[in-house]
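In: mind folding the following:
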Amino acid sequence: MSPPLPWLEDECTPLPAPTKALGIDSHAPGLLAAGGQLTLRRLCEAYRNGVFPWFSQGQPVLWWSPDPRMVLPATEFRLHRSLRKTLQRFIAAPDCEVRIDTAFSDVLNACANSPREGQDGTWIVPDMQRAYTAWHGAGCVHSFETWIDGELAGGLYGVALGRMFFGESMFSRRTDASKIALAALVCFCRVQGIRLIDCQQNTSHLASLGAHEMPRAEFLRHVANTVDAEPVRDWTYHETMWTQLGLRPTLRGARA
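Out: Predicted coordinates:
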């Protein structure tokens, strides 16, 4: 029988230690606590301790710390031949570019409204959207955007603390548009010394791109060693960053 789930009354109630999360044999592996509000203070506390919120409309805020944790090491991104060709065509096209933080609200809304296989509804509920929009305004949440023919074709968003990036969600309106954004994130992370991208949950899609599970204890050690590092100051995607994947930029200059 699982122990009672801790309830967070307010910000004065600290999150339990991640090791207190429900185990693999429970009804909700990784569930740590419930309740509280999505304030910037609470969100900062959570992510710095390897905890994230995930809940549906009508539920209290649910806080999670799964074991193992799905992660994508920036050096282990798997660039399949078909994706390499897609990226090379994208880079060469004059009407294609990657931007950072130029349409954050659009990316967030698209992620919230994109249908997911096996999911009914979205976990990016209005409270989550408001909280992460505020956190974006504070400079800790960023969007990587794939633009084709002047339109937002896909993208992703995530949380950046120190030299750690916590991926949240992605979407595509055109084939491989989210993969292009993820490839750009990987290049950016390599340039900026961000070694690990948190993917939270295990999916076959992420596994096909090089993500794998990591024991929670190892993940927490990595987070503790990186969240207090000097934060990234320049959130601009430059064409030259594509060379991190062995791709040749068109030398048309930097893009913002």
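
In: use CA for all of it now, contacts and neighbours both
Out: Noted.

In: any chance you could map the strands in the stretch 101-250 of the chain?
Out: Counting by DSSP state E, counting those that start in this stretch, one finds strands in the stretch 101-250 of the chain at the ranges 141-148, 151-161, 164-172, 196-200, 212-214.

In: what would those strands look like in JSON lines with distance to A224?
Out: Listed next are the strands of the stretch 101-250 of the chain as JSON lines, based on distance: least, CA to CA, whole Å:
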{"stretch": "strand 141-148", "distance to A224": "19"}
{"stretch": "strand 151-161", "distance to A224": "11"}
{"stretch": "strand 164-172", "distance to A224": "10"}
{"stretch": "strand 196-200", "distance to A224": "12"}
{"stretch": "strand 212-214", "distance to A224": "15"}
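
In: out of those strands, deepest packed?
Out: Comparing these by mean neighbour count (mean count of other CA atoms under 10 Å), strand 141-148 ranks first with a mean of 26.

In: contacts made by that strand with the rest, please.
Out: Here strand 141-148 makes contact (CA atoms under 8 Å, 6 or more residues apart in numbering) with 95-104, 107, 132-133, 135-136, 152-160, 177-178, 180-182, 184-185.

In: of those, just the buried ones, ChimeraX syntax please.
Out: A single ChimeraX command selects the buried members of these (16 or more other CA atoms under 10 Å):
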select :96,97,98,99,100,101,104,107,132,133,135,136,152,153,154,155,156,157,158,159,160,177,178,180,181,182,184,185
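
In: tell me which of the contacts of strand 141-148 fall in helices.
Out: Cross-referencing the contacts of strand 141-148 against helices under DSSP state H gives 104, 107, 132-133, 135-136, 177-178, 180-182, 184-185.

In: circling back to that earlier point, nearest to R48, of the strands of the stretch 101-250 of the chain?
Out: Taking CA to CA, strand 151-161 is the member of these nearest to R48, at 7.8 Å.

In: now the second one, please; I'll put the structures next to each other:
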Amino acid sequence: MAMAGGIDVVNRMKDGLAPPALVLLGGVADIDAIRLSPQRDAIEVGAGARHDAVANSDVLLAWLPDLARCWERIANIRIRMQGTVAGNLLALMSGYEGAVLLSALGASMVYSTRDSRGDMIAVRKFGEAADSFFERGGLVEKLRVPLPMAGTTRRLLYDRSLRPILTVALRIDCAGGAVVSACAVIGGCHRWPFACDLPVAGVALSELHAQADGTARSAVRQMPEPTVPWFGVANYRETVASVLLSRLIREVAA
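Out: From the prediction side, this is the model:
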């Protein structure tokens, strides 16, 4: 079993996991590097980058500042200094937040297996492919986070006030006072976050505020029935998710 930060591996070993061998990845060159891609169209985040490094990366603060600001709110200081980006994804924990933010940004995982090198899968689709990934001996090399097109402004907003039962992220790209594309992601309700592209392309920002409630309700209605147990009021998470998403849309519009 490969191990970088080791937080989830060690916790699972305490619960009985007994891998025949552990391979520490700390010595792999550039496994924690965060840099602009050679094509200058994406930020490449090394699989072993710690959460604190992501939040304080000069590269991210220059190119995707909202991601850095959202990431600095993840976990406590002990976990931020030890836990890694890839580990956060591979743990498949419904309350973890990396997949929520990276899915909203259209990020992809670059990985290798026993039989191939440099494969790529969208983070938002990893949940349904995770079992196959582990069976093939997958090892994540880096995360590729695409940058917005030239002339486009990207906003990423995040509400984690009800974590771990519910988190909501919103990414909106705008140009010329109108929406180019938008994506909402809801975490905490399933093993992997639910992502939904919002049908607001071409809508003027000045009109987005008035459409916020309807857009949010329509997006949440597409979410599959939650699979993570909830012992509160029925449909509470779905109702609140719509409210939180509407607030985020209104914040962008303002």
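
In: could I get the TM-score for this pair?
Out: Counting by TM-score structural alignment, normalised by the length of the second structure, the TM-score of this superposition works out to 0.28. Behind it: 118 aligned residues with a CA RMSD of 5.8 Å.

In: quick revisit: show me which of the ones in helices among the contacts of strand 141-148 of the first structure is closest to R69 of the first structure.
Out: Comparing those against R69 of the first structure with CA to CA picks out L182 as the nearest, at 18.5 Å.

In: is it true that the closest one touches L156?
Out: Yes. Under the criterion of CA atoms under 8 Å, L182 of the first structure makes contact with L156 at 7.3 Å.

In: hmm, back to that, could I get the ones in helices among the contacts of strand 141-148 of the first structure as CSV with distance to M70 of the first structure?
Out: Supplementary listing: these in CSV, determined by distance: CA to CA, whole Å:
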residue, distance to M70 of the first structure
F104, 24
V107, 22
Y132, 21
T133, 24
W135, 23
H136, 23
A177, 22
S178, 18
I180, 20
A181, 19
L182, 15
A184, 19
L185, 17
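
In: quick one: the helices in the second structure, in order.
Out: In the second structure, the segments counted as helices under DSSP H are 7-14, 51-55, 58-63, 65-71, 77-82, 85-90, 98-104, 126-135, 205-221, 236-253.

In: before we move on, the earlier item: looking at the strands of the stretch 101-250 of the first structure, which is closest to V223 of the first structure?
Out: Smallest distance to V223 of the first structure across the strands of the stretch 101-250 of the first structure (CA to CA): 6.8 Å, for strand 164-172.

In: give me the helices and strands touching the closest one, please.
Out: Counting contacts by 3 or more CA pairs under 8 Å, 6 or more residues apart in numbering; DSSP states H and E, the secondary-structure elements packed against strand 164-172 of the first structure are helix 104-113, strand 151-161, helix 177-192, strand 196-200.

In: identify the residues contacting it?
Out: Outside strand 164-172 of the first structure, the residues that reach it (CA under 8 Å, 6+ apart) are 107, 110-111, 114, 153-160, 177-178, 194-200, 223, 226-227.

In: kindly recompute the last result at 6 Å.
Out: Judged by CA atoms under 6 Å, 6 or more residues apart in numbering, the contacts made with strand 164-172 of the first structure from elsewhere in the structure are 111, 154-159, 178, 194, 197-199, 226-227.

In: residues in contact with the nearest residue to L101 of the second structure once chain neighbours are set aside?
Out: Once its chain neighbours are removed from consideration, L101 of the second structure has its nearest residue in A169; the separation is 6.4 Å (CA to CA, 6 or more residues apart in numbering). With contacts defined as CA under 6 Å, 6+ apart, A169 of the second structure is in contact with L157, Y158, A184, V185.

In: of the residues you listed, buried ones?
Out: Burial of the contacts of A169 of the second structure was assessed by neighbour count (16+ other CA under 10 Å); the buried members are L157, Y158, A184, V185.

In: contacting residues for the third one?
Out: If you count contacts by CA under 6 Å, 6+ apart, A184 of the second structure has them with A169, L170, A195, C196.

In: now render the contacts of strand 164-172 of the first structure as JSON lines, adding distance to M170 of the first structure.
Out: Output for those, formatted as JSON lines (distance: CA to CA, whole Å):
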{"residue": "C111", "distance to M170 of the first structure": "6"}
{"residue": "G154", "distance to M170 of the first structure": "7"}
{"residue": "G155", "distance to M170 of the first structure": "6"}
{"residue": "L156", "distance to M170 of the first structure": "4"}
{"residue": "Y157", "distance to M170 of the first structure": "7"}
{"residue": "G158", "distance to M170 of the first structure": "9"}
{"residue": "V159", "distance to M170 of the first structure": "13"}
{"residue": "S178", "distance to M170 of the first structure": "6"}
{"residue": "I194", "distance to M170 of the first structure": "19"}
{"residue": "I197", "distance to M170 of the first structure": "14"}
{"residue": "D198", "distance to M170 of the first structure": "13"}
{"residue": "C199", "distance to M170 of the first structure": "11"}
{"residue": "T226", "distance to M170 of the first structure": "24"}
{"residue": "V227", "distance to M170 of the first structure": "23"}
